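> sequence first, predicted coordinates after that:
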Amino acid sequence: MSGPLTHIDLDTVHQFSAGIGTYASARLVTLSDGRERGVRVIEMRSGGGVEIDVAVDRSGDIGRFSFNGQTLSWHPSTGLTAPGLMDQEGDNGQGFLRGFGGFLNTCGLDHIRQPDSDKGVTSNQGQIDQVHYPLHGKGTFQPGVIRGYGLVDDVDVPYVFCEVEFCQGMSFVSALRLRRRIEMPVGAQHFTIRDTVRNIGSTPATHMLLYHFNLGFPLISPGTEIDLGGDPCIWRSHEHAPTAPFLSPDPRAINAISVFDHGSDKGRVTVTNRLDGMALQLEYPSAQLPYCQVLRMTAPGIYGLGIEPCTTAARSRQEARDRQEMIILHPNEQRHYCLRVALTENET
């Protein structure tokens, strides 16, 4: 694939237009209706057909992701629910599902997967000796702080960027900060997410992270294929074929979850729709995210695919400890994560 600006230099652009910002940009807007009211969004356009909406007030996650005007992300009926309307602890700890959706939901920063309880690592408040964690943790759907955004056109490879951060903390217990920078080169069909999670508190804190990427119709439709490069499946929620081509929506379908163990230096997941003429590839260092969870949703109206790189394959906090996969961040200690999302040509 090559975008309209890929092979055009800046001097040429200025000959025909007011500048490259006409085609590639980052713009801050605020949603103002329904459950989305008040959510700030940075609209990023590469000029090569890729557009993403970075929801500042949903942990810097990505709402709509489209290519040439065609939406590729999976969305629920509720839209980008504002953080003030979220109650992660509600619905027996399943409150995450009332805001889940869009291209990316960041899960953590200290817990992922099903609700759980655990003894705190340390605390200087004696009454807090047991912590309850909702589905995918308490760091989801957090209001953010904007550190910067815009078009950088005075470099050899111009790019559009945004940088946001949020803090998940509780006095006397822990404080974790995620700082996120998203960059997309002008004219490109790819973008990169770079995250740093730092313990900004005064006590050690547990750390888990899962990136919940959600793809929907028409990219996900009958015949869509999933390829994890031969990495082995090490867990299934029930007996099913995790990488089988998608079939038509089935009213009897239940969500199917599987976990894969990356055996090479890179985690690489490719989702291909040959009829649509499009493939999406997600890449990241397996040293940072050694596992990938796959969620297949195939019921009518709830039809899509979740690709979920994560720090642990454990189904509970105790199992994570047993597997030596529970990360402990000490004060001022940090972890880095880098993920690349690209649209590629289908193989013939």
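That came through, no problem. Worth saying up front: this structure is predicted, and the values here are computed from it rather than measured.
> contacts, neighbours, all on C-alpha from now
Will do.
> identify the residues contacting residue 210.
106-108, 112, 308-311 (CA atoms under 8 Å, 6 or more residues apart in numbering).
> tell me which element the nearest residue to residue 112 once chain neighbours are set aside is part of?
Using CA to CA, 6 or more residues apart in numbering and skipping residues adjacent in sequence, the residue nearest residue 112 is residue 136, 3.9 Å away. Following DSSP states H and E, there is no helix or strand that holds residue 136.
> do you know how far residue 136 is from residue 211?
Separation of residue 136 from residue 211 (CA to CA, to the nearest Å): 10 Å.
> residues shared between the contacts of those two?
Shared contacts of residue 136 and residue 211 (CA under 8 Å, 6+ apart): residue 107.
> what about residue 290, how many neighbours?
Counted with other CA atoms under 10 Å, the neighbours of residue 290 add up to 21.
> I'd say it and residue 268 touch.
No. In this structure residue 290 lies outside contact range of residue 268 using CA atoms under 8 Å: 10.9 Å.
> do a quick rundown of the helices in the stretch 1-150 of the chain.
Using DSSP state H, counting those that start in this stretch, the helices found in the stretch 1-150 of the chain span residues 10-16, 90-93.
> then this one, side by side with the first:
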Amino acid sequence: MSDLFGKTYSRDELRKKSGDVSQIGGTKLYQLQDGNEKGVRAIDFKTGSGFNFTVLPDRGMDISYAEYQEASLAYISPTGTLAPSFYESQSLGWLRGFYGGLLVTCGLTYLGAPSIDKGRELGLHGRVSYIPAKNVWVDGEWDGDTYVMWAQGRVKEAAVFGENICLTRKIWARLGESRLFIEDVVENLAFERTPHMILYHINTGFPLLDASAELITASQNVRPRDENARPGLEECFCFSDPIPGYAEQVFYHEMKTDQDGHVWVALVNRSFKNGQGLGIYVKYSKSELPNFVQWKMMGEGLYVVGLEPANCGVEGRAKERERGTLQFLEPGEKRYYDLEIGVLASREQIEGMEKRIRKIAS
């Protein structure tokens, strides 16, 4: 059954009231044409609930724009969507095409700060978000009374005398729901083991993010990444209006899980639309992604908070190796990652999520 427009409908009822499901929701594949975004494929998801988002197959199957009832959920950076051919791999060049968006994947073999690891110069956050996907499949179908829509593709990071690693990603949603699901499989196709680092860079922005917003987590412990973030430790759960000259702050959260091993995190704004409230939550498995990174950037025009589940830290691969925490994939090994990102559309839903998370934390 699908909850739409204040009522619940069966498949037959919706089929009788529409000529095609696209009248209500579904997916649309098209290509961007202007400037340095020219040639980038995009897939719009329309769920019928007011929750809409765009997947970019040519940018690692990541998610750019997302909205709920015309209110943006994600930060969009000054770069806008950039074609993958503009990728700059050295140093901080990755930032020249960081469009923000609801999700940018970092990895797959390195991420974090630029570093020199075993004599190899590595830039910021890896290559995967700049690699176009192959075998892209966009479709939808009825499963009983539920309409399911999806986009799937394979992103391969490979080099002669280097890694050969593949990400198979499926992003899907249900008609009438305000949430999406990410199912990732990362496989080492090489005959030697390879480093594996992955981070899900989920970027919230205005109007969801505002001075009245707050972060709700079941954090056991929070520590600053560096001395620059230490003064903001006590205020990491709250936010402000944009601040001139603000320097980014990054925090590591040690999370408690529910009885099924899941971490729940929410960024909420109870004051949105005169108290109606708006929020976004992220659910994932701690056994898959043991680390949670919070990126707090309160700058003018750079007003964003990142919610970032990861299997590593963000100081770079050399530091991860030095600490003995660098993960590897053996030949033929696969890792599975499942995430859920959803909208909290009212104060009641926000309070329900807060109750859930506070219970986990207690």
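Structure's in. What do you need? This is a predicted model, so every value here is computed, not measured.
> which among the contacts of residue 210 of the first structure gets closest to residue 153 of the first structure?
Nearest to residue 153 of the first structure out of those is residue 106 (CA to CA; 29.6 Å).
> helix or strand for the closest residue to that closest one other than its chain neighbours, which one?
Nearest non-adjacent residue to residue 106 of the first structure, counting by CA to CA, 6+ apart: residue 211, 5.0 Å away. Take DSSP H and E as the rule and residue 211 of the first structure turns out to sit in strand 205-216.
> one step back: with neighbour numbers in mind, choose between residue 136 and residue 211 of the first structure.
Taking neighbours as other CA under 10 Å, residue 136 of the first structure and residue 211 compare with residue 136 leading, 29 against 22.
> about what we covered before: Serialize the helices of the stretch 1-150 of the first structure to TSV and add fields for distance to residue 238 of the first structure.
Below are those laid out as TSV (distance: least, CA to CA, whole Å):
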stretch	distance to residue 238 of the first structure
helix 10-16	54
helix 90-93	22
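> so how far is residue 327 of the first structure from the most centrally placed residue in the first structure?
Nearest to the mean C-alpha position of the first structure, counting by CA atoms, centre = their mean, stands residue 104 at 3.2 Å. According to CA to CA, residue 104 of the first structure stands 22 Å off from residue 327 of the first structure.
> what do you get for residue 303 of the first structure?
33 Å.
> for these two, indicate the residue with more neighbours.
Applying other CA under 10 Å to residue 303 of the first structure and residue 327 shows that residue 303 carries more neighbours, namely 22 against 17.
> now the more buried one: closest residue in space that isn't a chain neighbour?
Closest to residue 303 of the first structure by CA to CA, 6+ apart is residue 297, at 4.9 Å.
> which one in the first structure is aligned with residue 186 of the second structure?
Using TM-score structural alignment as the criterion, residue 186 of the second structure maps onto residue 197 of the first structure.
> now stretch 313-330 of the second structure, how far from the centre of its chain.
21 Å (CA atoms, centre = their mean, to the nearest Å).
> scratch that, stretch 246-264 of the second structure is what I was asking about
For stretch 246-264 of the second structure - counting by CA atoms, centre = their mean - the centre lies 14 Å from the chain centre.
> start and end of that stretch, how far apart?
28 Å.
> try stretch 150-158 of the first structure
Where stretch 150-158 of the first structure begins and where it ends lie 11 Å apart, using CA to CA.
> what does it rub up against?
20-21, 24-27, 159-162, 185-186.
> now with 6 Å, please.
25-26, 159-161, 185-186 (CA atoms under 6 Å, 6 or more residues apart in numbering).
> check stretch 50-70 of the second structure too.
With CA under 6 Å, 6+ apart, stretch 50-70 of the second structure has contacts from 40-46, 72-74, 101-104, 128-133, 178.
> for the stretch 201-350 of the second structure, which segments count as strands?
Taking DSSP state E, counting those that start in this stretch, the strands of the stretch 201-350 of the second structure run over residues 213-216, 219-224, 249-255, 262-269, 278-285, 291-298, 303-310, 328-329, 334-344.
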